[in-house]
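Peer 1: here is my input, please return the structure:
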Amino acid sequence: MNYYLTAAGCLSALAWLLHLGCIYYGAPWYRFFGAGEHMAVMAEKGLLQPTIITLVIFSVLSVWSLYAFSAAGIIVSMLLVRLALIVITSVYLLRGLAGFYFVTNPIGRSPEFWIWSSVICLLVGLLHLVGLKQQWPTL
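Peer 2: Next up, the predicted model:
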């Protein structure tokens, strides 16, 4: 079992769980987690757009956690694990780095959201990177 990929998978799973919480609890959770006032207002109005967007994010994070668990040896091997982990790792790291640009240009979110979310994405990306490097020969 690879502890780095296990931790990365758990963090992705926590993220998808929090996204489900946003759908269930609505506007207060969208606001608290920094989704932006626009998303919160749409949720208050009962519009489907926040739910659909959040379900897409939930779905992506769910698959990402499964790939991390697969590469860690916790669940059955999934198709194209190497390629998937390269893409997942890259997306987390690029999102983490790019988010710091938005601290000065927050586009509807607070600078604090961009700082915290970027740090979290970088952490998860680095866990994936170290775990992927360790598991590479066995994937």
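Peer 1: CA only for contacts and neighbour counts going forward, please
Peer 2: Noted.
Peer 1: contacting residues for Leu48?
Peer 2: Met42 (Cα atoms under 8 Å, 6 or more residues apart in numbering).
Peer 1: measure it to Val41 for me?
Peer 2: 12 Å (Cα to Cα, to the nearest Å).
Peer 1: and this one, please, so the two structures can be compared:
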Amino acid sequence: MNSAGALALIAGGTLTAVAAVAHLACIGIGARAYRFMGAGERMARAAEAGKVRPTLVTLAIAAVLFAWAIYAFSGAGVIGSLPLTAFVLPAVGAVYLARAIGFPLLKPRFPENSTAFWLWSSGICLVLGLLFAVGSILGA
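Peer 2: Prediction:
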């Protein structure tokens, strides 16, 4: 049976992979998805105009999220061991938690993002950060 730490990492990795897929869906769906996800009117308009920046930014975010998910699965023992897993997992948890609690400092830098975006994304980051933290502390 999986330990509590492994289960936390499996949950964190799965939810992180879902977040990565949601970002990729924005690319496929376009401006409507950027607006729905609260990414801001500037990103939505750039997507509508066929600019490459929204796609590149979104691909970069999705790639990082997929990498984090793979590391979570490695830490849980679902896949083979990856290098630096013992360092990467707590670092990912710290990034998620910093993003969750740091949104009041970030919000002024991205005024086009909706309040709903900040609240939802920060809540999601809090949950993911806690899952990665618990998984890192308890281990597989």
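Peer 1: any idea what the TM-score is?
Peer 2: With the length set by TM-score structural alignment, normalised by the length of the first structure, the two chains reach a TM-score of 0.92; 135 aligned residues with a Cα RMSD of 1.3 Å.
Peer 1: please enumerate the helices of the second structure.
Peer 2: Remark: helices assigned in the second structure by DSSP state H are 4-29, 31-36, 41-48, 53-75, 85-101, 103-106, 115-138.
Peer 1: against the first structure, where does the third one fall?
Peer 2: Alignment note (TM-score structural alignment): helix 41-48 of the second structure is matched to residues 37-44 of the first structure.
Peer 1: now that stretch on the second structure. Mean distance?
Peer 2: By mean Cα distance after the TM-score superposition for the first structure, the fitted stretch 37-44 of the first structure averages 0.3 Å away from its aligned residues in the second structure.
Peer 1: mind listing what's buried along that stretch?
Peer 2: If you call a residue buried by 16 or more other Cα atoms under 10 Å, then stretch 37-44 of the first structure has these buried ones: 39-43.
Peer 1: would you check how far apart Phe66 of the second structure and Ile137 of the second structure are?
Peer 2: 22 Å.
Peer 1: higher neighbour count, the two?
Peer 2: Looking at Phe66 of the second structure and Ile137 with other Cα atoms under 10 Å, you find the greater number of neighbours at Phe66, namely 20 against 13.
Peer 1: tell me the contacts of that one?
Peer 2: The contact partners of Phe66 of the second structure, by Cα under 8 Å, 6+ apart, come to 16-17, 20.
Peer 1: kindly recompute the last result at 10 Å.
Peer 2: Contacts for Phe66 of the second structure (Cα atoms under 10 Å, 6 or more residues apart in numbering) come out as 13-14, 16-21, 60, 72.
Peer 1: check Val57 of the second structure too.
Peer 2: Val57 of the second structure is in contact with 23, 43, 63, counting by Cα under 10 Å, 6+ apart.
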